[in-house]
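Participant: model the structure of this input:
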Amino acid sequence: DAVADVHGVLRSVTFRTALWLRGIPVAKIEKGREEKKDFIRGGGREMKPLEHTVIRYCDVFRKLGFVFDDPAPAVRRAHPNPMGEKSGTWVGFAPFSAQQGKTYPEPLAREAVRLLSERHSRVFIHSGGGAEVEFAREMERVYPNVTALFGRVDMAGEIDLIANLDCVVSMDSLVMHLASLVATPVVSVWGATHPGLGFFGYGCNPRGILQADLECRPCSVFGNKPCRFGDYRCLFDVTPALIAERVSELVGK
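Facilitator: From the prediction side, this is the model:
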């Protein structure tokens, strides 16, 4: 009956155009590329946050005649705990991303794990495979209360675990959004990107945002541009101590 293109990339444009030429109604996402360029040029300072991507998704369906309110943020609900009975405070740590500008540097990640493991009963490291899981399993060997999650739970299990955590530390990446779906508090670390560009976890508490005040950031929408200085100072300025303190604030310790 209709096509709602919420992706807006070459393959979806080709698909929707082919069907539009056959008389099928189509609607496409407005990504606000020029707005985002202006936001980056302005460094995000004293600038109104751009429309959230979730709302941009909703607007595509509204163009096709659907009538509905913006979604309410998630609320906490009981989920099964794939890691068994919980005791004390449990914290998740997701230092990885597909882009270097959004990945917490390894020396800092090691120190963050140490601090979090000292302060909280259990720490769970969210990761992919390869070098990421090697790091997570090394931390597991060093600290008895650290658990590497890769290979132990599937996606549904990971969401269930996140729903049972007291807080998650995440970059601008998947785990932040998974936590937003189950209303788990998030400390989000922003390097090359910026929460005002519309990709902040929907409904997350802005109090959890950690970002450096540098003239050079944000430098990209997706964190995929190399650092102009070569040192990713935007990430190094968000220290492990800052992360640990913000987690303690959010969990009330």
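Participant: from here on, just use CA atoms for contacts and neighbour counts.
Facilitator: Fine.
Participant: which helix in the chain runs the most residues?
Facilitator: Longest helix in the chain, counting residues (DSSP state H): helix 106-119.
Participant: which neighbouring elements make contact with that helix?
Facilitator: Packing partners of helix 106-119 (3 or more CA pairs under 8 Å, 6 or more residues apart in numbering; DSSP states H and E): strand 122-125, helix 240-251.
Participant: tell me the spacing between residue 58 and residue 178.
Facilitator: 19 Å (CA to CA, to the nearest Å).
Participant: can you confirm residue 169 is in a helix?
Facilitator: No: Residue 169: not assigned to a helix; according to DSSP: H, G, I helix; E, B strand; the rest coil it is strand.
Participant: spit out the contact partners of it.
Facilitator: Residues near residue 169 by CA atoms under 8 Å, 6 or more residues apart in numbering: 91, 92, 93, 94, 95, 176, 186, 187, 188, 189, 243, 247.
Participant: narrow those residues to those in helices?
Facilitator: In this view, these that belong to helices under DSSP H are 176, 243, 247.
Participant: just give me the neighbour total for the first one.
Facilitator: Think residue 176. Residues within reach of residue 176, counting by other CA atoms under 10 Å, total 26.
Participant: correct me, but it touches residue 185?
Facilitator: No: between residue 176 and residue 185 there is no contact under CA atoms under 8 Å: 9.2 Å.
Participant: what touches both of the two?
Facilitator: Residues touching both residue 176 and residue 185 (CA under 8 Å, 6+ apart): residue 168.
Participant: so what touches stretch 2-12?
Facilitator: Under the criterion CA under 8 Å, 6+ apart, residues 13, 16, 19, 24-29, 31, 57, 60-61, 64 lie in contact with stretch 2-12.
Participant: another for comparison:
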Amino acid sequence: MQSNSHHKILIIRFSSFGDITQCLSVIDKLKEKFKDCDIDWATRQEFKELISHHPNLTNVICLDRKSGLKGLFKMAFLIREQNYTHIYDAHNNFRSNLILTVAAFFKKMTILKRPTYRWKRFLLFKLRINKYKQPFSGQRDLLEPLLAWGINSESPNPPQVFYSRDHELQAKEKLKSVPETYITMAPSAAFFLKRWPKAYWKQLIEHCKDDFFVLLGGPDDQFIEDIIKDFPGRTLNLAGKCSLSENIPIIKGSKMLISNDTGLMHIAEQLGHPCVALMGPAPFGFPSRSTTKILQLDLKCRPCSKHGQGPCVNSKYHQCLVDILPEQVARLVIHGIN
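Facilitator: Okay, here's the model as predicted:
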């Protein structure tokens, strides 16, 4: 295929926050290969703002989760009308396959799907046989399928996540009571077993007496109030108070991010920003850049589940994160991740 001819390309990735953030690297890799191209993205409505500010993206096509099958067919026919030359299905699930079936019917286009490797997952989680390339890397897994189009799997240079001027101003307003130097924390995660113990976040703040901490998360992360209540004047809880894109300049302006295996960790990675990643039971969200310091334990039971949902089978419950001590993280805060 000719890399200097015009192409119209669609990326399909509906969710999640972390996976979409990692998948943003695909845009620049496509642009490097197909210089004169338009790149669109199909996703869920709630993730539009995370994607739409990328300078090499042309358009975002959104799916409302509440629209059901009718909305899915509406999106499929809209995509069909766009006459894409290439579609990269970076999700490869029922919804994306239905869309491809409709959009590609009697159409001439090149379709590429990200493999799901279900047989590898079965071997890993049921038989403890690991056939995945090591070390685990979420970005590499999203970029490697592009080899079929002559695109290498090296991550493009950061930043790969962007925000608007309005998001920057809104972030500054939320930080108006915060000193110029601060550290961001992301104590939450989609599943409990992916969370560093709540008491450890408190101990970390106690160890780092000269630092101010801004805590980020979602509206359901009420437990964060328990972390900060003993540290008035040294903490700010912004969990549930920021949009996805407002989190980006807040993390960018910090000294570093300390995070569980969650979407905010991938924001820091795609910014090329210093981050301490506390990696527990799940294998597929591992960061790739040298700006992220991974803390993990080599346990026979790891990884135990695809998303970190468990169950934990270790005789010492939650050992993969319980045995990463606050003192270890505090040393990285005080002396730097390098």
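Participant: circling back to that earlier point, closest one to residue 82 of structure 1 out of the contacts of stretch 2-12 of structure 1, please.
Facilitator: Nearest to residue 82 of structure 1, judged by CA to CA, of those is residue 57 at 31.7 Å.
Participant: so is the closest residue to residue 59 of structure 2 other than its chain neighbours in a helix, a strand, or just coil?
Facilitator: Of all residues not flanking residue 59 of structure 2 in the chain, residue 40 sits nearest, at 4.7 Å (CA to CA, 6 or more residues apart in numbering). State at residue 40 of structure 2, reduced to three classes by three-state DSSP: strand.
Participant: circling back: among the contacts of residue 169 of structure 1, which ones are in strands?
Facilitator: Cross-referencing those against strands under DSSP state E gives 91, 92, 93, 94, 186, 187, 188, 189.
Participant: wait, the fifth one touches residue 202, no?
Facilitator: Just to be clear, that refers to residue 186 of structure 1. No: assessed by CA under 8 Å, residue 186 of structure 1 is found out of contact with residue 202, at 11.0 Å.
Participant: which of these two has more neighbours?
Facilitator: Taking neighbours as other CA under 10 Å, residue 186 of structure 1 and residue 202 compare with residue 186 leading, 30 against 22.
Participant: distance of the residue mapped onto the more buried one from structure 2 from residue 191 of structure 2?
Facilitator: Structural alignment (TM-score structural alignment) places residue 186 of structure 1 against residue 275 in structure 2. Distance, residue 275 of structure 2 to residue 191 of structure 2, by CA to CA: 20 Å.
Participant: could you do residue 269 of structure 2 as well?
Facilitator: 21 Å.
Participant: then residue 92 of structure 2?
Facilitator: To residue 191 of structure 2, residue 92 of structure 2 is 23 Å away according to CA to CA.
Participant: those two: which is more packed in?
Facilitator: For residue 92 of structure 2 versus residue 191, the count of surrounding residues by other CA under 10 Å is larger for residue 92: 19 against 13.
Participant: what is the aligned counterpart of the more buried one in structure 1?
Facilitator: Per TM-score structural alignment, residue 92 of structure 2 is aligned with residue 8.
Participant: residue 111 of structure 1 matches what in structure 2?
Facilitator: Correspondence of residue 111 of structure 1 to structure 2, assessed by TM-score structural alignment: residue 203.
Participant: let's see the distance spanning stretch 205-223 of structure 1 from one end to the other.
Facilitator: End-to-end distance for stretch 205-223 of structure 1: 22 Å, by CA to CA.
Participant: measure how far that stretch is from the centre of its chain, please.
Facilitator: Here the centre of stretch 205-223 of structure 1 is set off from its chain's centre by 12 Å, with CA atoms, centre = their mean, to the nearest Å.
Participant: kindly report the same for stretch 17-33 of structure 2.
Facilitator: Averaging C-alpha positions (CA atoms, centre = their mean) puts stretch 17-33 of structure 2 11 Å from its chain's average.
Participant: how about the strands of structure 1, start to end?
Facilitator: For structure 1, strands defined by DSSP E occupy the ranges 3-5, 26-28, 90-94, 122-125, 146-148, 167-171, 186-190, 209-211.
Participant: report all helices and strands that the second one contacts.
Facilitator: Helices and strands touching strand 26-28 of structure 1, as assessed by 3+ CA pairs under 8 Å, 6+ apart, comprise strand 3-5, helix 10-20, helix 53-63.
Participant: now those in a markdown table, with mean neighbour count and distance to residue 211 of structure 1?
Facilitator: Below are these laid out as a markdown table (neighbours: other CA atoms under 10 Å; distance: least, CA to CA, whole Å):
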| stretch | mean neighbour count | distance to residue 211 of structure 1 |
| --- | --- | --- |
| strand 3-5 | 20 | 32 |
| helix 10-20 | 14 | 32 |
| helix 53-63 | 18 | 20 |
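Participant: so which of those gets nearest residue 209 of structure 1?
Facilitator: Closest to residue 209 of structure 1 of these is helix 53-63 (CA to CA; 17.7 Å).
Participant: can you list the residues that contact the closest one?
Facilitator: With CA under 8 Å, 6+ apart as the criterion, helix 53-63 of structure 1 contacts 4-6, 27-31, 68, 70, 198-199, 202.
Participant: do the same with stretch 102-113 of structure 2
Facilitator: Applying CA under 8 Å, 6+ apart, the contact partners of stretch 102-113 of structure 2 are 73, 76-77, 79-81, 84-92, 145-146.
Participant: verify the stated contact: the match of residue 186 of structure 1 with residue 289.
Facilitator: No: using CA under 8 Å, residue 275 of structure 2 is not in contact with residue 289, being 9.9 Å away.
Participant: find residues that contact each of these two.
Facilitator: residue 269.
Participant: from residue 73 of structure 2, how far out is the residue of structure 2 most remote from its centre?
Facilitator: In terms of distance from the mean C-alpha position of structure 2, residue 106 ranks first, at 35.1 Å (CA atoms, centre = their mean). Per CA to CA, residue 106 of structure 2 is found 17 Å from residue 73 of structure 2.
Participant: again, but for residue 293 of structure 2
Facilitator: Applying CA to CA, the value for residue 293 of structure 2 to residue 73 of structure 2 is 43 Å.
Participant: so which of the contacts of residue 169 of structure 1 is the closest to residue 126 of structure 1?
Facilitator: Closest approach between the contacts of residue 169 of structure 1 and residue 126 of structure 1, by CA to CA: residue 94, at 4.8 Å.
Participant: thank you kindly, that will do.
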